[in-house]
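take this sequence and fold it.
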Amino acid sequence: MSDEPQQGFDTLQVHAGTAADPATGARQVPIYQSTGFQFQDAAHAARLFNLEEVGYIYSRLTNPTVGALQNRIAALEGGAGAVCCSSGHAAQIMALFPLMMPGCNVVASTRLYGGTVTQFTHTIKRFGWSAKFVDFDDTDAVAAAIDENTRAVFCESIANPGGYITDLDAIAAVANKGGVPLIVDNTSATPYLCNPINHGATLVVHSTTKYLTGNGTVTGGAVVDSGKFDWSASDKFPSLATPEDAYHGLNFHKALGPMAFTFHSIAIGLRDLGMTMNPQGAHYTLMGIESLSLRMDKHVANAKTVATWLESDPRIEQVTYAGLESSPYYNRIETICPKGAGALFTISVKGGYDACVKLVDSVKLFSLVANLGDARSLLIHSASTTHRQLTPEQQAAAGAAPNVVRLSIGIEDPNDLIADLDQALTAATA
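You can find the predicted model right below:
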């Protein structure tokens, strides 16, 4: 971390991690569309491969455009380092990979994106890992779920799809007492609305596909390391704190300190898993981040306006937006998300499953897509799509029951969004 005075968020989102291209003077980060990078000589190549010198080897591992994005996201999150990869789902595996071994488990919130629940329920079993799902509003239950084989606690800052806000400070205290890192998916909040590291998180993951890029053009993911966790405090994390057989016996934590996790994720994770972000995708995300704060302010203002209107509509049973005073999570905004509760929430429609299907089929301005965080307003019926693979009990726990529609509010004129929902609700509940 630099000893220079900390700059404001609006400055960091434009300048952090980048400078004029030293070869050409290009002010925007160039797209380095190259698989390999020429070494100065054999000794230079050896230093790079031994992690004795930072540089570029091969774009599966390191690339200047992707590197600029990693530096910017790390700066915005207040982390020691970051690694970017091909998607948010890839970021979750990348976050767990240095921590887990066969027989280990992660304690996860029940309020997660449906794809994450599926990944943690089924896919990670193929690695010999497992997940325990707990209601994170019950901190005693979270503490009780942590056992000798637990290697991480995982939650979302603003949970998808319901927009629930997690008490990160309380969960971080539980994780810290259990001697394991807290991993927070900060996709829905972005570092503009929430800084999980300031609330005790060790790792922060993102689907950069969403708000960070903001324009629905490329997929990507990122893992940010706080650099504050002591990987050597116990014998739980041998990949980071004991000699690594796959890297000439290097002890990453001893040799690299606060950058141990980041370098391991590049030198081992990207090398062997290959979940690489492409440089053009990184370029799009860098451009998107430049306007992040401006967009998030508009997202939040629109979401509050639309949610307030929906809450008063007799065709709606419930609105889950945490920015409403009626929300049980309203009192967490001031401490966890002081700039707003995001722009993601659900509505329960009178008429149940059939009415929800008619609603999503009747919108004209909203787009029916399996994405969120776009500049455009989006909606989806989670129970029949993103959460379809879950059991009814899991759907209900995740806030994706059959009578629920997820809304991702964009940056359009809010009156136009309300008008579109009004006519669609009329068609859905006629």
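
every contact and neighbour count from this point should use C-alpha atoms.
OK.

show me where the stretch 301-430 of the chain has its strands.
Under the criterion DSSP state E, counting those that start in this stretch, the stretch 301-430 of the chain contains strands at 316-319, 344-349, 367-368, 378-380, 404-408.

let me have these in CSV, extended by distance to Thr139.
Below are the strands of the stretch 301-430 of the chain laid out as CSV (distance: least, CA to CA, whole Å):
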stretch, distance to Thr139
strand 316-319, 25
strand 344-349, 23
strand 367-368, 36
strand 378-380, 31
strand 404-408, 27
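
would you format those as JSON lines with mean neighbour count and distance to Phe97 included?
Below are the strands of the stretch 301-430 of the chain laid out as JSON lines (neighbours: other CA atoms under 10 Å; distance: least, CA to CA, whole Å):
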{"stretch": "strand 316-319", "mean neighbour count": "19", "distance to Phe97": "37"}
{"stretch": "strand 344-349", "mean neighbour count": "26", "distance to Phe97": "29"}
{"stretch": "strand 367-368", "mean neighbour count": "17", "distance to Phe97": "34"}
{"stretch": "strand 378-380", "mean neighbour count": "24", "distance to Phe97": "31"}
{"stretch": "strand 404-408", "mean neighbour count": "27", "distance to Phe97": "31"}
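
looking at these, which is closest to Glu244?
Closest to Glu244 of those, according to CA to CA: strand 344-349, at 41.6 Å.

list the helices and strands that closest one packs on?
strand 316-319, strand 404-408 (3 or more CA pairs under 8 Å, 6 or more residues apart in numbering; DSSP states H and E).

now those strands in JSON lines, please, with extra columns for distance to Thr335.
Putting the helices and strands packed on strand 344-349 into JSON lines (distance: least, CA to CA, whole Å) gives the following:
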{"stretch": "strand 316-319", "distance to Thr335": "22"}
{"stretch": "strand 404-408", "distance to Thr335": "23"}
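
among those, which comes closest to Pro392?
That would be strand 404-408 among these, by CA to CA, at 12.5 Å.

another for comparison:
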Amino acid sequence: MSDDAPQYSFETLQIHAGSQPDPATGARQTPIYQNTGYVFRDADHAAALFNLQEVGFIYSRLTNPTVAVLQERVATLEGGVGAVACSSGHSAQILALLPLMSPGDNVVVSTRLYGGTVTQFSQTIKRFGWEAKFVDFDDKGSVSRACTKKTKAIFCESIANPGGYVTDLPAIAKIAERKGVPLIVDNTTATPYLCRPFEHGANIVVHSTTKYMSGNGTAMGGMVVDSGTFDWSASEKFPSLSQPEPAYHGLKFHETFGALAYTFHGIAIGLRDIGPCQSPQNAFQTLLGLETLSLRMERHCENAKKIATWLEDDDRIESVSYAGLKSSPSYRKGRKLCPKGTSGLFTFKVKGGYEACQKLVDNVNIFSHVANLGDTRSLIIHSASTTHRQLTEEQQEAAGAGPDVVRVSIGLENADDLIADLDQALTAALA
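Next up, the predicted model:
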């Protein structure tokens, strides 16, 4: 779509943003450019590309035509200026932090995060000399006090996996602004159809496109989206973006690229040197999934609310954690930040504890026992023994993944069939 195109709706943009008919063949669907290198017009063209003086294709670790369409489409749907696609959600988190952090720096993060993210932040990033400070984001004072001169970002999930907790993004964004650091929001569970973090003060959004964006469990991927609103030169906190870059003969990313500085750094430094690029095949599959994102999210939300309501009324269930229920502490925040619905992911506590939870997941028929979410198929997992197994009991409880908790990702099947499946599985688990 051209730069001067009208302001189209989300449903139109999820199909058309970033794509044009293929100029060589007229093919309407974005082709899969299964290619590694690209021929330069001449020596000057090659030099200009490598000097970041001209935008184009060099090598598919950096840029690829299929991946470029996906990047522009997701950036458009989120309301950002640019995006960097990568191989997974976890690689997106590292790429998001790379331009910001130096050894000795820290990031303030929510205690309510996906278990793999907790492990990545509490353990793996130490190898870079980085530190994560875990804070209950309901306690705004603690979030503010956790920020020091070495804090380079604040990180949270819009709708937390697994418990469906909704973060008060406007309040956290105000803290980030006062501290002079960007707010990074993982918007995987909500997707831009349900929540647009930039409209609530966030500066950077990350995604695991593996989930709702691709939508059917076929394609791995991640995405880092930049709002273009953060002033990287306002302080000396972010030298990688504001100061001369030795690898490009003293080029200053923010001075040179302005609002696109962070995106260009993610490609020219992040993908160049770490290399977690997204394959064109996976980008193509994700583009196909995005074409139906709004339709799918509406059905995910509708099914999830019906099933969560049924579970909440069942005597075998201790409690249900779903922001779409009025009993949820996140209900009002969910209505404000996600007016179209609060996604298809939630947890519930089973009377009978750890053993009953494991028996439940062993006795479902329609639900699949899978460590994923956002699929067309309904998925179920006992987080404490799987995705959150590496965490301490205290970390599990803080993340909403205690030993008596089951997580479900509600798919697009008939809701009554899913309720019947859970009913018989609960009967077997508690027999």
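
thinking again about what came up before, which one of the strands of the stretch 301-430 of structure 1 lies nearest to Glu77 of structure 1?
Per CA to CA, nearest to Glu77 of structure 1 of these: strand 344-349, 20.4 Å.

how close does the closest one sit to structure 2?
Compared with structure 2 after fitting, strand 344-349 of structure 1 deviates on average by 0.4 Å (mean CA distance after the TM-score superposition for structure 1).

contacts for that strand, please.
160-163, 188, 303, 315-321, 355-356, 372, 399, 403-409 (CA atoms under 8 Å, 6 or more residues apart in numbering).

rerun at 6 Å
Residues from elsewhere that reach strand 344-349 of structure 1, judged by CA atoms under 6 Å, 6 or more residues apart in numbering: 162-163, 316-321, 403-408.

now, the most widely separated pair of these?
Applying CA to CA across these, the maximum distance is between Glu317 and Ser408, 18.4 Å.

number of nearby residues for the residue nearest to Arg388 of structure 1 when sequence neighbours are not counted?
Excluding its sequence neighbours, the residue lying closest to Arg388 of structure 1 (CA to CA, 6 or more residues apart in numbering) is Ser382, at 7.0 Å. Ser382 of structure 1: 24 surrounding residues under other CA atoms under 10 Å.

what's the answer for Gly217 of structure 2, then?
18.

quick one, what contacts it?
Per CA under 6 Å, 6+ apart, neighbours of Gly217 of structure 2: Asp375.

secondary structure class for it?
Under DSSP: H, G, I helix; E, B strand; the rest coil, Gly217 of structure 2 falls in the coil class.

Gln278 of structure 2 versus that one, what's the distance?
Going from Gly217 of structure 2 to Gln278 of structure 2 by CA to CA, to the nearest Å gives 16 Å.

with Arg127 of structure 2 instead?
Arg127 of structure 2 is 24 Å from Gln278 of structure 2, where distance means CA to CA.

any idea which helix is longest in structure 1?
Counting residues, the longest helix in structure 1 under DSSP state H turns out to be helix 292-311.

what residues of that helix count as buried?
Judged by neighbour count using 16 or more other CA atoms under 10 Å, the buried positions of helix 292-311 of structure 1 are 292-293, 295-308, 310-311.

go on, stretch 97-115 of structure 1?
Buried, per 16+ other CA under 10 Å, within stretch 97-115 of structure 1: 97-101, 104-114.

ok, then the element right after the one helix or strand Cys155 of structure 1 maps to?
Element membership of Cys155 of structure 1, judged by DSSP states H and E, is strand 150-156. Next along the chain after strand 150-156 of structure 1, taking DSSP H and E as the criterion, comes helix 168-177.

mean deviation of that next one from structure 2?
Mean for helix 168-177 of structure 1 is 0.4 Å (mean CA distance after the TM-score superposition for structure 1).

give me the mean deviation of the next helix or strand after that helix from structure 2.
Sequence-wise, the next helix or strand downstream of helix 168-177 of structure 1 (DSSP H and E) is strand 182-185. Compared with structure 2 after fitting, strand 182-185 of structure 1 has a mean deviation of 0.2 Å; criterion: mean CA distance after the TM-score superposition for structure 1.

can you tell me what sits against strand 182-185 of structure 1?
With CA under 6 Å, 6+ apart, strand 182-185 of structure 1 has contacts from 152-156, 175, 201-206.

looking at these, which is nearest Pro22 of structure 1?
Once CA to CA is applied, the member of these that ends up nearest Pro22 of structure 1 is His206, at 29.6 Å.

what about that closest one, which helix or strand?
His206 of structure 1 belongs to strand 203-207, assigned by DSSP H and E.

what angle separates that strand from strand 150-156?
50 degrees (axes from the mean of the first three to the mean of the last three CA atoms, to 10 degrees).

check which helices and strands the helix or strand just after strand 203-207 of structure 1 is in contact with.
Using DSSP H and E, the helix or strand that follows strand 203-207 of structure 1 towards the C-terminus is strand 221-225. Strand 221-225 of structure 1 sits against strand 81-85, helix 88-96, strand 203-207, with contacts defined as 3 or more CA pairs under 6 Å, 6 or more residues apart in numbering; DSSP states H and E.

which residue numbers in structure 2 go with strand 221-225 of structure 1?
Mapped onto structure 2 using TM-score structural alignment, strand 221-225 of structure 1 covers residues 222-226.

now find how far off-centre the matching stretch is within its chain.
8 Å (CA atoms, centre = their mean, to the nearest Å).

quick one: that stretch to structure 1 mean distance?
So stretch 222-226 of structure 2 averages 0.1 Å relative to structure 1 (mean CA distance after the TM-score superposition for structure 1).

what residues does that stretch touch?
Contacts for stretch 222-226 of structure 2 (CA under 6 Å, 6+ apart): 75, 80, 82-89, 92, 204-209.

kindly report the same for stretch 240-247 of structure 2.
With CA under 6 Å, 6+ apart as the test, stretch 240-247 of structure 2 has contacts from 99, 233, 250-254.

measure it end to end?
11 Å.

what residues of it count as buried?
240-244.

show me what contacts the most centrally placed residue in structure 1?
With distances taken as CA atoms, centre = their mean, His206 lies nearest the centre of structure 1, 2.4 Å away. Residues near His206 of structure 1 by CA under 6 Å, 6+ apart: 88, 185-187, 221-222.

over to Phe252 of structure 1?
Neighbours of Phe252 of structure 1 in contact, by CA under 6 Å, 6+ apart: 240, 260.

closest to Gly179 of structure 1 out of the contacts of strand 344-349 of structure 1?
Out of the contacts of strand 344-349 of structure 1, the member with the shortest distance to Gly179 of structure 1 (by CA to CA) is Gly163, at 28.4 Å.
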